[in-house]
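J.: structure for the following, please:
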Amino acid sequence: MEGHRHNQQQQQLQNPSLLLLPPPPHPADHATLIAAYKPPIKAAITKLKNEEDHSERGSTLFVGIASPILALDGPNPHQKSLSWPVAQSVLARVYSIVAIVCAQLSVPSEMHAGPESIDVRVVFIDHDPSKPLPQDCHSAIDVNNTVIVGLPTFASAYHPWKQIFHVNSESGYRLFSSYLRIYERIQTLRQDQLIVVESGLAFTENSLSTTQTKMHSIVCLGGTFDHLHAGHKLLLTAAAILLNVPDQPTASPARFIIGITGDELLKRKKYAEFVQSWDLRVTNVIEFLASILELSKSGWAKPDVTRKDDKVIARFRDGTIEVHCVVLRDAFGPTTAEEEMDVLVVSGETRSGGDAVNARRRELGWYELEIFEVDVLDAEASIDSLTHTKKDFATKISSTAIRERKAEARK
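T.: Below is the predicted model:
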């Protein structure tokens, strides 16, 4: 009996926590997002940091931004679209806030960085807190053609939680009430698991619905993904929300092709002895993407993963989404090995790489890829960043700086 109770306590310790945030302010620029979102994010991270019990791998915090982010795309109610430039901009700014807060609190925020770390993952929830839930609303998995789901599906598939944080504001309580109405049918919650946190400044809420973006069946990106940090999480999430997902299993699933730099190319990196192996980096990428892509009524589920030669394939949502992780041995990777793909996602720092890929594809007589550029994380725009915070901020979003920190810790 004692052993069973210990296992339950360990499982509870390992469960992630959730912070529910109401819709972004309007306009959703860096200053207004900091004013609205930094106080609750800082309060939740501080609470997790100050807990006495920590999992060996650290804590995980999902930041769920509830907003009517999707728009109907035709007469089919399950056919949705979104404005990708606006969505990725909000993601970048929220991850910047996370990195600023973690820098100020000296909290490592990369994946599995040890007992004192907090792995923060930002997800969108398609929901308008100003509108009441339908009377017949119940817990169920209801998908559309995007990776973003509504509140009932989010409640049905994302569980169990260690703690649920909600914001002390009118819109925050409306959202929390709607969520609990669905969620309490799934997990019995103790009062000490429900934590109200400080609200930021109130602004006019933003529906994020502007010019819509065409979704795509094959999305590609590349990177090292060493010590998966906020910049990597932003890139992976922003690329994933471009996927056009079939509504049922098909011979042509949505494909997310990720080139991950091979070990040989990283041997000359600074602090190379602390570079994670290709296998571990792939494992972390797939685990992180499961946060966004996998849906199961039983809660946290592991995807179906197979390996063949230099490729690892993870299947999500009954096989309607496939993530292909391949070894990058040069600057081009799969973009010049496979003609069939739609878009390439790059960061502002790797824009020239996208141009080089299309130049090479033209040489091969292939069509060019549409390039989508993700914003870089930015501490400069913070309304209260000081010089030391900017320096600390850089250590949260640089694999090299994370390896340097580990090298110093070993000394």
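J.: use CA for all of it now, contacts and neighbours both
T.: OK.
J.: helices of the stretch 251-400 of the chain, start to end?
T.: Assignment of helices within the stretch 251-400 of the chain using DSSP state H, counting those that start in this stretch yields the ranges 278-293, 351-363, 387-396, 399-410.
J.: what comes up buried for the shortest one?
T.: Neighbour counts using 16 or more other C-alpha atoms under 10 Å place 389, 390, 392, 393, 394, 395, 396 of helix 387-396 among the buried residues.
J.: then the last one?
T.: Of the residues in helix 399-410, those with enough neighbours to count as buried (16+ other C-alpha under 10 Å) are 399, 400, 401, 402, 403, 404.
J.: from residue 322, how far off is the second one?
T.: In this structure, residue 400 lies at 30 Å from residue 322, with C-alpha to C-alpha, to the nearest Å as the measure.
J.: same thing with the third one?
T.: For residue 401, the distance to residue 322 under the criterion C-alpha to C-alpha works out to 32 Å.
J.: now that we have the buried residues of helix 387-396, can you turn them into JSON lines and tack on distance to residue 256?
T.: Putting those into JSON lines (distance: C-alpha to C-alpha, whole Å) gives the following:
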{"residue": "389", "distance to residue 256": "35"}
{"residue": "390", "distance to residue 256": "33"}
{"residue": "392", "distance to residue 256": "32"}
{"residue": "393", "distance to residue 256": "29"}
{"residue": "394", "distance to residue 256": "28"}
{"residue": "395", "distance to residue 256": "28"}
{"residue": "396", "distance to residue 256": "26"}
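J.: second input sequence below; structure requested for side-by-side comparison:
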Amino acid sequence: MEGHRHNNNHQQQNPSLLLLPPPPRPANHATLIAAYKPPIKAAITKLKNEEDHSERGSTLFVGIAWSILTPSKTGPDPHQKSLSWPAVQSVLAHVYGIVAIVCAQLSVPSEMHAGPESIDVRVVFIDHDPSQPLPQDYRPAIDANNTVIVDLPTFASAYHPWKQIFHVNSEPGYRLFSSYLNMYERIQTLKQDQLIVVESGLAVTENSLSPAQTKTHSVVCLGGTFDHLHAGHKLLLTAAAILLNVPDKPTATPARFIIGITGDELLKRKKYAEFVQSWDLRVTNVIEFLASILQLAGGGWAKSDVTKKDDKVIARFRDGAIEVHCVLLRDAFGPTTAEEEMDVLVVSGETRSGGDAVNARRRELGWHELEIFEVDVLDAEDSIDGPTQTKKDFATKISSTAIRERKAEARK
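T.: Okay, the predicted model is just below:
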């Protein structure tokens, strides 16, 4: 969020918001495409066609309001919340897949800070039950729970100011927009041209059973290069952050999100290596992106509290309740075999074998194994727009290698 610390005089620098009602049930590939592709495409098209592009491009937050958290069954505290990680990460993967498909179709670069024509899309979840009435005495307030997901009043209070707000032309869309605006207009005065109605998708609703709840963890770990931060990286970082168990008091031991980021030395033989971003820039982008999910400040977009020591950068969020440790990777294992105290390793389909290797090494050291959580791959098949590409072909189109190749072609 660092890039958006501006007042309304610099309105074009602020991000925009697309508010989406809850996902359809069942939330599978076909229903999510039908529900969410039209509004996402409409918002991205509108941003693409604007004339006042900033040098870094536009940023679009896609806020999905959904009754995602339930009171935890394990403790007496009603503020303790739990969620179903498989259900949440599946919706997240599908939505980032839709974003990638739309941006590819519109020829819009969607990685972070990719230049004036780019749109950096970031998906956030908002815990909101549309069937519950809003409190009459509502005042803007930050009310964090033990997860990284916030409720609608907290979202309205911490995420601002916006350049423009897109909302969906459907009954659930208007209901959500009205609830949100009721809170938000106490924070930012909006002009009519900042509020934009976009096409609604098809809503499909069937009864579904409440999935089993997932235990959240104090220390979550993952690794990657994070070069030219794109939709696949955003999915991985967000899905991992959702596994954090955030302490309610900043004085307690903070939740730690440990991210191994491949050092420059290990990337010298990559294809189009001259376009690989430096370790420092990749770390900066990871922290800025994670601020979108982790930072809560009543004053709106806030600069992150970052310290650097040797091969590690630590960013603190929510008054120190969450720490993100970006660690320089010199080998395949990094902090997972240097530090015993961690619980969880998050992997993608491509890095699954790395997770097995980490646990084999930890067994050799006499340490407990890490619980492995695997994030879905971005789904390439577009059920609506005719012929489907193969998943592999699609994955290569949005990879860091493909982005570097485009930059090499552009330079020629």
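J.: picking that back up, can I get the helices of the stretch 251-400 of the first structure in JSON lines with distance to residue 31 of the first structure?
T.: Listed next are the helices of the stretch 251-400 of the first structure as JSON lines, based on distance: least, C-alpha to C-alpha, whole Å:
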{"stretch": "helix 278-293", "distance to residue 31 of the first structure": "27"}
{"stretch": "helix 351-363", "distance to residue 31 of the first structure": "26"}
{"stretch": "helix 387-396", "distance to residue 31 of the first structure": "16"}
{"stretch": "helix 399-410", "distance to residue 31 of the first structure": "27"}
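J.: nearest to residue 29 of the first structure, of those?
T.: Taking C-alpha to C-alpha as the criterion, residue 29 of the first structure comes closest to helix 387-396 out of these, the separation being 19.0 Å.
J.: give me the residues contacting that closest one.
T.: Residues outside helix 387-396 of the first structure that contact it (C-alpha atoms under 8 Å, 6 or more residues apart in numbering) are 99-100, 102-104, 108-110, 229-230, 379-380, 401-402.
J.: buried subset of these, written for PyMOL?
T.: This is how PyMOL selects the buried members of the contacts of helix 387-396 of the first structure, with burial counted by 16+ other C-alpha under 10 Å:
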select buried, resi 99+100+102+103+104+108+109+110+229+230+379+401+402
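J.: so which of the helices of the stretch 251-400 of the first structure gets nearest residue 261 of the first structure?
T.: Closest approach to residue 261 of the first structure among the helices of the stretch 251-400 of the first structure (C-alpha to C-alpha): helix 278-293, 7.5 Å.
J.: list the buried residues of the closest one.
T.: Of the residues in helix 278-293 of the first structure, those buried by neighbour count under the rule 16+ other C-alpha under 10 Å are 278, 281-282, 284-293.
J.: ok, now stretch 357-364 of the first structure?
T.: Within stretch 357-364 of the first structure, judged by 16+ other C-alpha under 10 Å, the buried ones are 357, 358, 360, 361.
J.: give the contact list for the residue mapped onto residue 407 of the second structure from the first structure.
T.: Structural correspondence for residue 407 of the second structure with respect to the first structure (TM-score structural alignment): residue 406. Applying C-alpha under 8 Å, 6+ apart, we find residue 406 of the first structure in contact with residue 274.
J.: can you check residue 293 of the second structure too?
T.: 124, 148, 149, 238.
J.: run the last query once more with 10 Å
T.: The neighbourhood of residue 293 of the second structure, defined by C-alpha atoms under 10 Å, 6 or more residues apart in numbering, consists of 1, 122-125, 148-150, 159, 237-238, 241-242, 317.
J.: and those, which of them are in helices?
T.: Counting by DSSP state H, the part of these found in helices is 237, 238, 241.
J.: between the residues you listed, which is nearest residue 194 of the second structure?
T.: For those, the minimum distance to residue 194 of the second structure (C-alpha to C-alpha) is 27.7 Å, reached by residue 238.
J.: mind listing the helices for the stretch 1-150 of the first structure?
T.: Taking DSSP H, counting those that start in this stretch as the criterion, the stretch 1-150 of the first structure carries its helices at 2-14, 30-49, 84-105.
J.: many thanks, I have nothing further to ask.
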